[in-house]
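Colleague: Structure, please.
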Amino acid sequence: MSALTVHIKHGGKQQSLQLDPDQPPSAFKQVIYQTTGVPVDRMKVMIKGTLLKDDNSWGGVNPKAGQVFTVIGTASELPKPPSTPVQFLEDMDERELASALKMPVGLGNTCYMNSTIQALRAIPELHTALDPVSNTPTNAQHRLALALRDTYKSMGKTTEGFMPVNLLMNLRSLFPQFAEQSPSGLYAQQDAEECWSQVVNAIKGPVPGLDGASGSAARTFVEQYMLGEMRTVLKSMEDPDEPEKVTTEGMLKINCNISNATNYMHSGIKESLDEVVEKQSERLGRVANYQRSSRISRLPSNLTVHMVRFYWRRDINKKAKIMRKVKFPFEFDALELLTDELRAKLQPATRKLREIEGDRLERRRARRKLKNSNTQAAGGPVAAEGASGVNAEPEAMAVDEQHPGDIEDEATAREREKAAMDEVIDPEIRADTGAAVHALFDLAAIVTHKGASADGGHYIGWVRKSALEELDESAPEGDKEEWYKFDDDKVTIVIREKISTLDGGGEDSTAYLLLYRLAYFAVAALLSASSLARAVPQSGISEARYDFVDHNQQLAFVSASATYSKYTIDFIDSVLASFANDYLQAHNSFRAQHGAQPLTWSPALAVKAQNWANGCVFKHGSTGENLAAGTGNYGPLDAVKGWTDEMSQTEDYDSRNPKPSHFTQVVWKSTTQLGCAVKECPPGSIFPAKFGVARYHVCEYAPPGNVLGQFPANVQK
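Modeller: Take a look at the predicted model:
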């Protein structure tokens, strides 16, 4: 039946509306709400002296064109005219922009859609790909893509809240489950993960790729920038003669399973990739256990992680929520999730990017120290260095004597670093538009759920501020620590510390979907879990102020930005110095017994040590690092003690016949800097598999020791 034109009376005014007899009365009340502002829960609608109830059928009321409905209820406050002149978005500074941003208004349990499109908005390439979509839709998927494009354009042009009615209508038309209604007749709450998956799958066809290719070989935007490939090996655990079954399929998201033992996102992902499943065995003629191991064979530059927090409870016939706290990283290293072939292609660029970030941190500290020294020479105040009470690095201390020309120009350094990265990027990966050229990702957006079940609660979108701005790779890193909180049309700014609290543990907002984008800036220094546990109380700063990354149960301190709203360089120096105490004190206490000066900590050497340790190969490189490995709780003190115990090998020390050892490097007098790291390596990589996981410690030194001809001057017994 076609829509009818009817009239409503409210507040002494009569207005015309469209009534669709095919929709229930509750849908008509939603239309009345959008017209009058009277909330549905405070609204009474009368027709011919009869109260219109949500469970009434139109057959009983028999609406006709021209009929008059009386609406009783007080409207919510309507928007007021602006008290100040209109200001365009492009004319606002960052703070004004944040306060002015007004996003999609909730249309009754549509927060799942609003939060989803806000998170997808953090993919800048998507906006570029949506622009050329034809304005003549050919199917429902095409119409949804156009509605999404128009929604984003509206969000970029207005400072007032708006109703994304067109997008919502197309979403419900294409996917009827989103039009499901509750027993009260209102639209039911939906799952944001289902909305995300359906939207991404729907636009996969109509949104073209960005490489300009055409024909059957052309790939769409989603296939380029969001679709990965997962290689799965299925092997029988009960029939060793049964051949393995290998399959490869597309992957739009990675699941993070949450069990009673899951504390970190990385471990939950690995649990989902390595599972034991039951399957009918044709050879055995019965159900048998199979080991299913999956690894990523194509890594997209936009990686979606789904925290599997909802499960079906038969006793209450609802999808319940897993409340467990699961830490997620701000910087995610995906190397361990890749196939051996893809890991070999991405590892060189990943290591190089880590080295570059270490160099950038050193330059930033040097420039800051130089600025302070110039201020001191002019009689101005100087910021305190070494807040932890531990000596600063030699480079930072020596900067007082440097001149501006002694520090490499940042733009020149970036060009050099870009050329260095270009040399190590795999050509085949480079030719794959939208594929990740390394394995480091930055957290760009989150969709959280607040509540106890999937059928209720509230979804909120959180987007990193820098994700909504154009990236200038040649410019120094800006403030990445502030995030936008999109609670339907209410927008606020929160700091990174707030984002860290979205890891669960209750009914409050909990991370449900996480969008990671290919990183342009990597970690600056890495921490061992054992050192970290002691570093936090020593620094006197709450653990909540740190940002950690889980690399196979290994923790890393993230320092990816040049300027911070709350993390100053002094604070970073303090944390790094506190972290280094285990390695430094073990070295320096022994060096003091042998007439050698104390070492200082170098973040750049720590990055170098971590890159070497990540290979889980027990052998020396070209710079003579110290290596140690053990099982169980084999920590930094154990590693250094193992090296110094080698002193017994030098009892018959003769400068004409030197015996280089780990001990001689520890006490080498010319060495001034130290950087160490630890890696938990899988069984069989360093020791036989029966001994389990190995803790692999690597320490790098500068200048390196054990130089032939220099032993008498550097090793004092």
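Colleague: going forward, measure contacts between C-alpha atoms and count neighbours the same way
Modeller: Will do.
Colleague: What separation do you get for S99 and R121?
Modeller: Distance, S99 to R121, by Cα to Cα, to the nearest Å: 18 Å.
Colleague: got it, and Q280?
Modeller: 44 Å.
Colleague: who has more neighbours, the two?
Modeller: Taking neighbours as other Cα atoms under 10 Å, Q280 and R121 compare with R121 leading, 19 against 12.
Colleague: Just to check, G451 is in contact with D508?
Modeller: Yes: counting by Cα atoms under 8 Å, G451 does reach D508; the two are 6.4 Å apart.
Colleague: Contacts only, for M251.
Modeller: M251 sits next to L227, G228, E229, M230 when contact means Cα atoms under 8 Å, 6 or more residues apart in numbering.
Colleague: so how far is L146 from the nearest residue to the first one once chain neighbours are set aside?
Modeller: Sequence neighbours aside, L252 is the residue nearest to L227 in space, at 5.0 Å (criterion: Cα to Cα, 6 or more residues apart in numbering). As for L252, its distance to L146 is 21 Å (criterion: Cα to Cα).
Colleague: So between these two, which is more surrounded?
Modeller: Higher neighbour count among L252 and L146: L146, with 25 against 21, using other Cα under 10 Å.
Colleague: The more buried one in helix, strand or coil?
Modeller: Following DSSP: H, G, I helix; E, B strand; the rest coil, L146 is assigned to helix.
Colleague: Would you convert the contacts of M251 into CSV that also reports neighbour count and secondary structure?
Modeller: Conversion of the contacts of M251 to CSV gives the following (neighbours: other Cα atoms under 10 Å; DSSP: H, G, I helix; E, B strand; the rest coil):
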residue, neighbour count, secondary structure
L227, 26, coil
G228, 25, strand
E229, 17, strand
M230, 23, strand
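Colleague: just the strands in the stretch 151-300 of the chain please.
Modeller: With DSSP state E, counting those that start in this stretch as the criterion, the stretch 151-300 of the chain has strands at 228-236, 245-251, 254-256, 274-281, 286-298.
Colleague: Let's see this one next, to set against the first:
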Amino acid sequence: MAQVKVNVKWGKESYSDIELDLSQPPLVFKSQLFALTGVPPDRQKVLLKGAQLKDDDWGKAAPKEGMTIMMMGSADAVSGVEAPKNAPKFVEDLPEHEQEHLDTKRFGAGLHNLGNTCYMNSTVQCMFAVQPLREALYQHGAAAGGDPTGKLVAATSELFRDLESGGAPFPPYAFLMALRAKFPQFAQQGAGGVFAQQDAEECWTNVMYALKEKVKDSDGVAYVDKLFGLRTRLALKCEETAEEFGEDGLSYTLKVNIDEKTAHVSEGVANGLREERERTSASLGRTALFKGATVLTALPPYITLQMMRFFFRRDNQQKAKILKKIPFTVEFDAYEFCSPELKKQLDGPRQALKEEQDRAIEAKKLAKKGPGPQAESAAAPAAAPAAGGDVAMADAGADGAAASTSGAGPSTSGPTTKAMTGKYGLVGIVTHKGRTADSGHYVAWVKQPADGTWVCFDDEKLTVRTEEEVLQLSGGGDWHMAYLLLYRAIMVDVPAGGEEKKEGAGEEKEAGAEGEKKDAGAAPMEASA
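Modeller: As a prediction, the model looks like this:
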């Protein structure tokens, strides 16, 4: 029998009928005790038949139905003399489990699966790739408040700091408890009291809304709106009467609708932006069909694409999955989905980006021919790689600066500013393996800003991957396939005093226009990762 009910005695406290899943490692049971008592697993001493319970093996003393288990441990911080914080450490002096992860320490750390929590782990690892979000959390997360939303924000900030330290994998207990306290749906249990698998996109969206509520700048603008907010305009027209209807909105994802004709991500985005809606026609005095589409009126530093792979099947009452292969690329161009006004603002920066890429290509050609006056003069203004596509993201720099053009800048002299081009480079993916949203396995794939290395975060395990392997996550079988695609803006240097004063293209706007800055989508931040 995989599930049993046990009783736990902890000091003067007693807990009855605790569901325990023997198919899961003891660490999951210890996380349940943590939720009940507040005693972290690393300070728990759980005794079974006189033997102390390990984290990874039940051993010969597996608990039986109705057994009473003794637990010792304090929920309070352990007091005592602290070791010097800056004492030198040597590899041979580190514990074996820390030595194992020295090679991947620079990428972050893995997260223990606490019982069907891969949806949460993959979401967190992908969000962690957004450096400006981290910085905003570190600045505002601690003062988020003591309500459930504030506790979740504080737990997110603390978790990000732990990930930044890198090293051995660890259990994200505090974040999980805060997530379930704020959003009880993530505490749903299946047969035998086992926590159910959840949808990674729902986790992503709910955490984003919690951050939106609490993490704001001095003007009250949410950092989530600045970093991810897509300002949109919907325009619908009635074919019977030519009546028109429109509305502005703010979205955090672009939906990639999938049908039998969808052959690429961009086609899916176009499908997701088309809309049909029944509305009351004033001319006809009844409801009529209005058709149209949504266009983007402002671009943020980051764009999230959601592959709409899941749908509800009435016959078995489950979320089924569309397995069709939908190719994507390392560069996403949002230009075709923009409003005419926004396209006009993007045209100049796009031309500047193309010219700089052309200069870089020409410099490389001349460099191959060998040294010479012509080669040296051509190479001087294009010494760094061009900012297009994958090259730009790989060379963004260890400091996490916005994906931009090379150090050469525009051909004209004088002060410059960063401008949006409408192009984005891929920096993160959440994938799903399995046939339904309520089962299977989620994994995060994150591109490192320092050197462009792709790393797969599979719960506790970190693995370096190639770009070719990442592009194979397009579906078409039972292997991992992209579910959420995170892209970062590719920006370009343009002369100051021109493009930066135009609003709506997603670049930083000058102070003033107080009403606009208070708007949900105003003043997007410069991208970094």
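Colleague: TM-score of the superposed pair?
Modeller: The TM-score (TM-score structural alignment, normalised by the length of the second structure) is 0.72; 422 aligned residues with a Cα RMSD of 3.5 Å.
Colleague: any idea which of the contacts of M251 of the first structure is closest to E362 of the first structure?
Modeller: For the contacts of M251 of the first structure, the minimum distance to E362 of the first structure (Cα to Cα) is 35.4 Å, reached by G228.
Colleague: Enumerate every residue touching the aligned partner of that closest one in the second structure.
Modeller: Aligned by TM-score structural alignment, G228 of the first structure pairs with L230 of the second structure. L230 of the second structure is in contact with L250, S251, Y252, T253, L296, T297, A298, L299, P300, I303, G521, counting by Cα under 8 Å, 6+ apart.
Colleague: Next: L485 of the second structure.
Modeller: Counting by Cα under 8 Å, 6+ apart, L485 of the second structure touches T304, L305, Q306, L426, G428, I429, V430.
Colleague: Show me what it aligns to in the first structure.
Modeller: Match for L485 of the second structure (TM-score structural alignment): L514.
Colleague: Please apply the same query to K214 of the second structure.
Modeller: So, by TM-score structural alignment, K214 of the second structure is matched to P206.
Colleague: What is the corresponding segment of the first structure for stretch 120-137 of the second structure?
Modeller: Stretch 120-137 of the second structure corresponds to residues 113-130 in the first structure, going by TM-score structural alignment.
Colleague: Would you mark the buried spots in that stretch?
Modeller: By neighbour count with 16 or more other Cα atoms under 10 Å, stretch 113-130 of the first structure contains the buried residues 113-123, 126-130.
Colleague: Max pairwise distance over the contacts of L485 of the second structure: which two?
Modeller: Q306 and L426 (13.4 Å).
Colleague: quick one on the thing from earlier: what about the match of L485 of the second structure, distance to C256 of the first structure?
Modeller: Distance from L514 of the first structure to C256 of the first structure, by Cα to Cα: 11 Å.
Colleague: Overlap in contacts, those two.
Modeller: Common contact partners of L514 of the first structure and C256 (Cα under 8 Å, 6+ apart): V305, H306.
Colleague: Which stretches in the stretch 451-600 of the first structure count as strands?
Modeller: For the stretch 451-600 of the first structure, the strands defined by DSSP E, counting those that start in this stretch cover 458-464, 482-487, 490-495, 510-518, 548-550, 555-557, 600-601.
Colleague: Packing partners of the second one?
Modeller: What that stands for is strand 482-487 of the first structure. The contact analysis (3 or more Cα pairs under 8 Å, 6 or more residues apart in numbering; DSSP states H and E) places strand 482-487 of the first structure against helix 111-120, strand 458-464, strand 490-495.
Colleague: can I get those in a markdown table with distance to Q181 of the first structure?
Modeller: A markdown table is the format used below for those (distance: least, Cα to Cα, whole Å):
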| stretch | distance to Q181 of the first structure |
| --- | --- |
| helix 111-120 | 15 |
| strand 458-464 | 17 |
| strand 490-495 | 25 |
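Colleague: which residue is nearest the middle of the first structure?
Modeller: Centroid-nearest residue in the first structure, with Cα atoms, centre = their mean: L443, separated by 2.3 Å.
Colleague: any idea whether that residue is helix, strand or coil?
Modeller: On the three-state scheme (three-state DSSP), L443 of the first structure is labelled strand.
Colleague: what do we get in the second structure for it?
Modeller: By TM-score structural alignment, L443 of the first structure lines up with L426.
Colleague: Compute the number of surrounding residues for the nearest residue to its match once chain neighbours are set aside.
Modeller: The shortest distance from L426 of the second structure to any non-neighbouring residue, by Cα to Cα, 6+ apart, is to Y487 (4.3 Å). With neighbours defined by other Cα under 10 Å, the count for Y487 of the second structure comes to 22.
Colleague: Could you do the one 5 residues further on as well?
Modeller: For V492 of the second structure, the neighbour count with other Cα under 10 Å is 27.
Colleague: so it sits right up against T405, yeah?
Modeller: Yes: with contacts counted by Cα under 8 Å, V492 of the second structure reaches T405, the gap being 4.9 Å.
Colleague: is it true that E516 of the second structure lies in a strand?
Modeller: No: E516 of the second structure sits outside any strand when classified using three-state DSSP, being helix.
Colleague: Return the residues in contact with R464 of the first structure.
Modeller: Counting by Cα under 8 Å, 6+ apart, R464 of the first structure touches A122, L443, A444, A445, K480, E481, E482, W483, Y484.
Colleague: same thing but 7 Å
Modeller: A444, A445, E482, W483, Y484 (Cα atoms under 7 Å, 6 or more residues apart in numbering).
Colleague: What residue in the second structure is paired with it?
Modeller: Aligned partner of R464 of the first structure by TM-score structural alignment: K447.
Colleague: Tell me how many other residues crowd the residue lying closest to that match once chain neighbours are set aside.
Modeller: Distance criterion Cα to Cα, 6+ apart; nearest residue to K447 of the second structure, sequence neighbours excluded, is W454 at 4.4 Å. W454 of the second structure: 22 surrounding residues under other Cα under 10 Å.
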